[in-house]
Structures are given as C-alpha cells and as structure tokens.
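In: my questions are about this predicted structure, shown below with the sequence.
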Amino acid sequence: MVPLSHLRQLLVAVFLLFSTFGFYADIMAGGRLSYPVLFANGVISGAISMIWIFALARLPLIGLAIPIAISALNPLLTMGTDRLLERAFHLAPVDPVAGIRVAASATMIALAISYVFFVSFIRRQGRESFKLRNELELAHGIQKTLVPPVSLHTARFEVYGISCPSEKVGGDLVDALCLSNGDAVAYLADIAGHGLQAGILMGMLKTAVRTALLDAGERDASQTLPVLLERINDVLPVVKEAHMYATFTGLRLGVDGGVYYALAASPPLLHWHTKESTLSHLEEEQFPLGLLPVSGFAGQKLETAPGDLLVVATDGILEVCDKSEQEFGLERLKAIIEADAKAPLAELAKKILTAANGFGKQADDQTILLVRCL
C-alpha cells in the first residue's frame, strides 16, 4: 500500500488536470453555465479522478468498484449539483462569450498549476529512487565484502560456499573458519527481509558468530553448535527490528572426521552417501534465531564416510518459480546432486545455480554450502 503522504502532490496534480473536463464541457456547450456551476463541475471532475488514484494506490482490486460506480453516476451527479446550485442561488446563464473566456482561462490556469505539482511529484520520486539505488549499491557492497566465496581445506574435509545476491539484496551468509584445535565450522544463514537492514544485520551476525566461536576449540565438540545458537538467539533481538530473524545451518567438522550439525528453521541438510550412492536429507524443527526468547537448541552427530557430500541451499534456490508458479524444489536439487556428486565442489555449485536460474527468475539471494568428506 502506497503511503498517503507520498500521494498528496500527485492527488493535487491529478485533481487540477481532470478538473479541466468540467471547464471543457462548458466550452463545448457554448459557455452558458453560471460561474459557480462551472467551477462545481470542475471540482466534481477533479474529485472523481482523485478517487481513482486513491483506489488504485491504496485499495484492493475489489475496491475499484467504488470509482467505477462513481464514474458511472457522474452525469447524474453533475446534473443534480447544477440544478441544486441554480435553485438555491437563483443562478442565470452567463454571456456565452464571457463564459467561454472564463472556462478557457480556468482550463489554462488548472493545467499550469497541475504541471507544477506533477514536476514536484516526479522530482520527489526521483530523489527517493536515487536514495534507494544508493542504498542497494551500499547493501551489495556490504554483501560482497562480508560474503565472498568460501573455500576451506582441512585434512578430512573440503568446504565450498557461494552466495549470489538478488537485485533486492537480502541477508544470506555463508562462512567457514578453523578453530584453535584444528576443527572447522562451516555455516549458512539467511536473514529474513531485503535491503540495507538485512545486509547490516547479516554483517552483525557474521561478527557475532566468529566472536562466539573464538573459544570453541576448547569446548566439547557436541556442544559447539547448540551453545552458538543459544548465544546468537540471545544477542540478535537487541540489534534488529522485531519482525526480522535468521535461519541457520551449522556444521562442526572435526580433525578426526566427526561431524556435528544443527539446524534452526533452515531448509533440509542433504547428505550424499557415496558408498551406497543414495541421498538422504535431515531436518530439525527448531525456532529461527532472534525471533523468540527460547532456549534448548539441539545439535546432532552425523555419521559420514570418506567421499560423502553435505549440501545446504537457501530458499532463494529452492523457491525459484517458473512461469506456472511451480517451485524448483528439493527434488530437482537432489537430482543435480545425484548426477554430479563427484564433481569438484565449485563446479557442482555452479551447476546448481545455473539450473535454478534457468528454471525461473531469481527473486531472492541464492546461497549454497557444500562439504565433502575426505
């Protein structure tokens, strides 16, 4: 819904422009209408045009029935107003020559003033559009700086992650880092919303995660991710708008080959089992981060073998829609993984993103995290 404050200049401009219809009708009729009736007709024409703009900008589609009905009744409304004024004030027709001159002058004045308001409205919208473009460029810059392609190699794992921002700019985040004991943590997060707000919160989230993991190498591996989710859920509410939150998928990758995972309202974690050549997916029903003051986040151990592949993709990939509004979905993602599970991680990520973009137009950030067990 367009805010009313954004429509004021446009409403005035449209009112003045379409008020000329009332003046034009008098000119075509010979300029005989009394001046109060003439200007009343102009007001009625302008008011109906304002109702159309208001309905189009602020009412649901069914609300268009209002201006349609009023427009249909316009002749009766105008005729009734004219008769009411003439009877109430005993108005008589004016001299045709003078009447035409007044109607023509009123038309020119209304057009000139409406032009001023239209230009003012366009200038204001231009400034806001320029401001929005700068905001998007800044958000893109933040995302490019804070979410570069991720590539990490350890003795037991290979990690690759990449995020492709949409035009709107969201808050997707993919990251991987080594802990003090040689273990690694890889994670993917998705901030709800778009624009600079989501980009800034994404930067805060990355800083918070890396800070919370500074001493993770000294703690029990099984508790790393649950403790991380608890901490993030505690700190996010004070640095965000009430409606914003983050989904999160985290993996702790041990030097011994052990894997722990935790999910917070995120899409399923896909697990390719290389020995069996099968694909399974893991889901965990937990609240998103920063939305509610909950506790008790859980993490699980994941049994893996050399050659296994772990894949996480954000909604920006899974929810891409084609022309018939059918989603790309989990099954299409699984099919790509099954066909190219042994491909280099960067190549596999590219194939997934290419398939998603070929399926439908990108509407959200598209981010993917791949982990191969060595």
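Out: It's in. Residues are numbered from 1 along each chain as shown.
In: every contact and neighbour count from this point should use C-alpha atoms.
Out: Fine.
In: contact partners for the closest residue in space to residue 318 that isn't next to it in sequence?
Out: Counting by C-alpha to C-alpha, 6 or more residues apart in numbering, residue 329 is the residue found nearest to residue 318 once chain neighbours are left out, at 4.6 Å. Residue 329 is in contact with 317-320, counting by C-alpha atoms under 8 Å, 6 or more residues apart in numbering.
In: which parts of the stretch 251-374 of the chain are helices?
Out: 315-318, 329-339, 345-359 (DSSP state H, counting those that start in this stretch).
In: roughly how far is the longest helix seen in the chain from the heart of the chain?
Out: Criterion DSSP state H: the longest helix present in the chain is helix 96-146. Remark: helix 96-146 is offset 25 Å from the chain centroid, using C-alpha atoms, centre = their mean, to the nearest Å.
In: stretch 183-192 too?
Out: 21 Å.
In: those strands in this protein, which residues are they?
Out: Taking DSSP state E, the strands of the chain run over residues 150-153, 157-164, 171-178, 184-191, 246-253, 259-264, 269-273, 278-282, 300-302, 309-313, 366-373.
In: second one coming, line it up with the first:
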Amino acid sequence: MNERQITALLEVTRVLAAESSSDAVLSAILTRAREIVAAERSTLFLVDGETRLLRSHLALEVNGQVITLSVGQGLAGHVAATGEIVNLADAYADPRFDRSVDQQLGYHTRTVLTVPMRERGGTITGVLQALNKETGGFTKEDEEVLVTLASAASIALENARHYEESRQRERVKRDLEIAHAIQMSLLPTKLPLTNAVEFAASCKPALAVGGDFYDFSEIENGRTLAVVGDVSGKGVSAGLIMGMVRTALRTEAYRAQSLAELFSYCNRVLFDDLAQINMFATGFTVAVDRGGTTLYYASAGHCQALLYRRRTGDVELLDTEGLPLGILPDATYEERRTTLESGDTVTLYSDGFTEAVGPGQPSARYGLNALVAAVRRHGHLPAEDLRQALVEEVTRFSAGIPQSDDQTIVIMKVR
C-alpha cells in the first residue's frame, strides 16, 4: 500500500469507529472504497442471515435498483461462497461474472476487484467490490487496501448492528414500561369504603403488560360490585383487550338489572372484536348489598370463587353457567345468590394463582386444592392480611421460578 492509501485507510477507520448507524457505515464504506482504489463505482453485498441471499448496496444507485443474488451466483456469489479474492482485468472474459447484472443496471463493467467481508469469528457476512479502475487494472496494493477496508467495515457493521439492537431493546423496554403504567392506571386507585364490607386487591402481570384486571363499581340499590377478569394471551395485545373489556363492564354496570345481564351485554358488545382476533375473556363478578347480608355472583367461564364461612371454617366453591366473552354471540349467563354473615370472606382470583409453577415434578402446579386450603387456614384474617398471605403462599410454592401468568386477586370480607 502506498502512503496515500494508508492515510486514507486510517481516516476511514476513524470514520467507521465513530458511526453507530448501519446506514451511515454502509455509506462511508462505499464512498471511501471507491475513492481509495480510484474506481468508478463500489458495491457492497450483505448476506441475509435467514434467506442466505446477497443484497446489494450501491454507492451510486442506478434507478434505485437493488440486486439480489444467491450465494454462489455470479462473481459476488462466488466470493461469498468461497472466500476468495478475485481480481479481474476483463470481467466479461470470466464465466463467473454475470452480465445480466450490468444489463439490469445499464452499466458496463470492465475491471472488477471482489473481496469477502468476514465477521470476528471468520464467517463471511458479505462481499465488497470495486468496479472499473480509472486507469488500467486493479493492483495487488488495491487488493490489500480493499481487504483491509472490508475487514474494518465488517467489524463496524457488526458493532452498529449490536448498537441498533440495544437501542431497539431499550425502546421496547421503554414502551412496555409506559404500557405497564397505563394499564396499572386503569385499575382502581381506591378500594370501596362501606360500613358492611372491607376489600383488598392486587394485580401482578407476568410480563410488563398483561390481560388480567379487577374493578369495583357502585350499582343500583346501593350494591357494591367487584369483578376479576382475564383476557386470553399475554403481553400488549392482551392488555389492549383488557382495557376494552373493563370499559364495557364499567359502562353497563350502572344499567344492568342483574349480573347475568351485565355479562350478556358485554358479550354482545365485544363479540365481533374478540372473534376477529381469536381472543376471549373470562370474568367473575360479585355484588354485595348495602348491609353485607346477600351476595350475588355470576361467572363468564372464569375460575370458581371461594367463599370462606367464618362460622364453620369451611370453604365453598361458587360458580354459575356461562361461557367466556367472545365465544358465542348469543351466550347466556346466570346469576345466583347466597347469604353472608359477619366474618365471611369471598376470594376472586385469576388462574395465575392455581396455575403457578413450582419445583419438583415437571409442570407441578399450585392447584385449586392448595388455594382452598390456604383460604381455609387464613380466612379469619382481615382482607388485606388474607390477600398478602395468599400471595406469599403462591410465591413460596414457586420457589423463585419465574411467574408464567398474570396473578390477580380480590378479597371481600364482611365486617
């Protein structure tokens, strides 16, 4: 390499080291490659990791066209397949050169120098070409220069790709944090205050955003309503649907004459949207009268609620007929009722509790029986203490295994 080329390479290395964008790196490579070896044009082909096709990036694009080649096809494909350095004084005289590319671009290649690009591990990631030396043919010095530039370019592209992936992860993380904050803001900020009943509630998504929710409403005849819902799936999509379901329930809660009517209305409103995206939502809702003596309840395909009887220490399973929302457009629902006494406790929960995974046997689940036993042990506690006790029991069972589903719980205790 002559002094001019060495100086130019040092300069381009500094430029590449300063760039964090793949597009900027590509632009710098193509421009400097053409200048350093005194060529009319430079072309860079990158290997697509999934399709194993070569896609061109041209310093001076003709009609914005992009050339796509298979590894092994044409001169660039040959170098990508073999890792050879190919320096042709007469491109058209070599059978490896594909003239159709010139025809496609309206260009005439006379001389061409093609070198492989390798990542740190040695894998070929692309090909760098210089076309039509301004005077004569490409020299051994040009080969050294282009090989050195290709090596620096490959490292710079790898660094830029890692940087962009890191930036993308940060953007996704930030977006999920915002989505999580929005979802949490949709949950009640205050628990209902009544003379007859005390409440406790929590929702812990498995991901930053989940499909579980709970809500409270004051409805007709002075009754207080509580609901726990669970949208199929996880992540942002489930979180968006959760917002729709919650809004529908809250809107109709003030008008519905029964909990069965409430679920029927929500199913009609949401069915088309849920069916279109092949999703559904389950829910269990309870309402207690002003005196805390009568409990109304209805289910839309949700986990059975647990009713702890203080007088006997027994736990009853509450359930009604009803499909999840979004399964059938004309689904019907059922409301039932039971009496309550002082100290009785109702527990609503999502399947993130019963389906919690623990150590030991493969796919060991916490299960309904364990949850019933925990409610029986701790049912005498105040609402918030009971909630904490149930959450701690499931956490101990999981023994550090990552939470696989959203965990939502609502406790309603008669004073």
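Out: Ah, there it is. Just so we're clear, the structure is a prediction, and the values are computed from it rather than from any experiment.
In: next, format the helices of the stretch 251-374 of the first structure as TSV and append distance to residue 108 of the first structure.
Out: Shown next, in TSV, are the helices of the stretch 251-374 of the first structure (distance: least, C-alpha to C-alpha, whole Å):
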stretch	distance to residue 108 of the first structure
helix 315-318	53
helix 329-339	59
helix 345-359	53
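In: could you check how far the residue nearest to the spatial centre of the second structure is from residue 168 of the second structure?
Out: Nearest to the mean C-alpha position of the second structure, by C-alpha atoms, centre = their mean, lies residue 235 at 6.2 Å. Going from residue 235 of the second structure to residue 168 of the second structure by C-alpha to C-alpha, to the nearest Å gives 17 Å.
In: how close does the aligned partner of the residue nearest to the centre of the second structure in the first structure get to residue 165 of the first structure?
Out: Mapped onto the first structure by TM-score structural alignment, residue 235 of the second structure lines up with residue 195. Note on residue 195 of the first structure: its distance to residue 165 of the first structure, by C-alpha to C-alpha, is 11 Å.
In: could you do residue 174 of the first structure as well?
Out: 12 Å.
In: so these two - more neighbours on which side?
Out: Ranked by neighbour count (other C-alpha atoms under 10 Å), residue 174 of the first structure and residue 165 place residue 174 first, with 25 against 22.
In: residue contacts, the corresponding residue of the second structure for residue 205 of the first structure?
Out: In the second structure, the residue paired with residue 205 of the first structure according to TM-score structural alignment is residue 245. Residue 245 of the second structure sits next to 266, 270, 281 when contact means C-alpha under 8 Å, 6+ apart.
In: neighbours around the aligned residue in the first structure for the first one, how many?
Out: Residue 266 of the second structure is assigned residue 232 in the first structure as its aligned equivalent, the criterion being TM-score structural alignment. For residue 232 of the first structure, the count of nearby residues is 17 (other C-alpha under 10 Å).
In: these two touch, right, residue 232 of the first structure and residue 291?
Out: No - contact criterion C-alpha atoms under 8 Å: residue 232 of the first structure and residue 291 do not qualify, at 10.8 Å.
In: thinking again about what came up before, distance check, the match of residue 205 of the first structure against residue 99 of the second structure.
Out: As judged by C-alpha to C-alpha, residue 245 of the second structure and residue 99 of the second structure stand 61 Å apart.
In: then residue 375 of the second structure?
Out: Counting by C-alpha to C-alpha, the gap from residue 375 of the second structure to residue 99 of the second structure is 78 Å.
In: okay, these two: which has more neighbours?
Out: Ranked by neighbour count (other C-alpha under 10 Å), residue 375 of the second structure and residue 99 place residue 375 first, with 25 against 15.
In: which ones are touching the alignment partner in the first structure of that one?
Out: Matched to the first structure by TM-score structural alignment, residue 375 of the second structure sits across from residue 337. By C-alpha under 8 Å, 6+ apart, the contact set of residue 337 of the first structure is 272, 348.
In: fine by me, we can end here.
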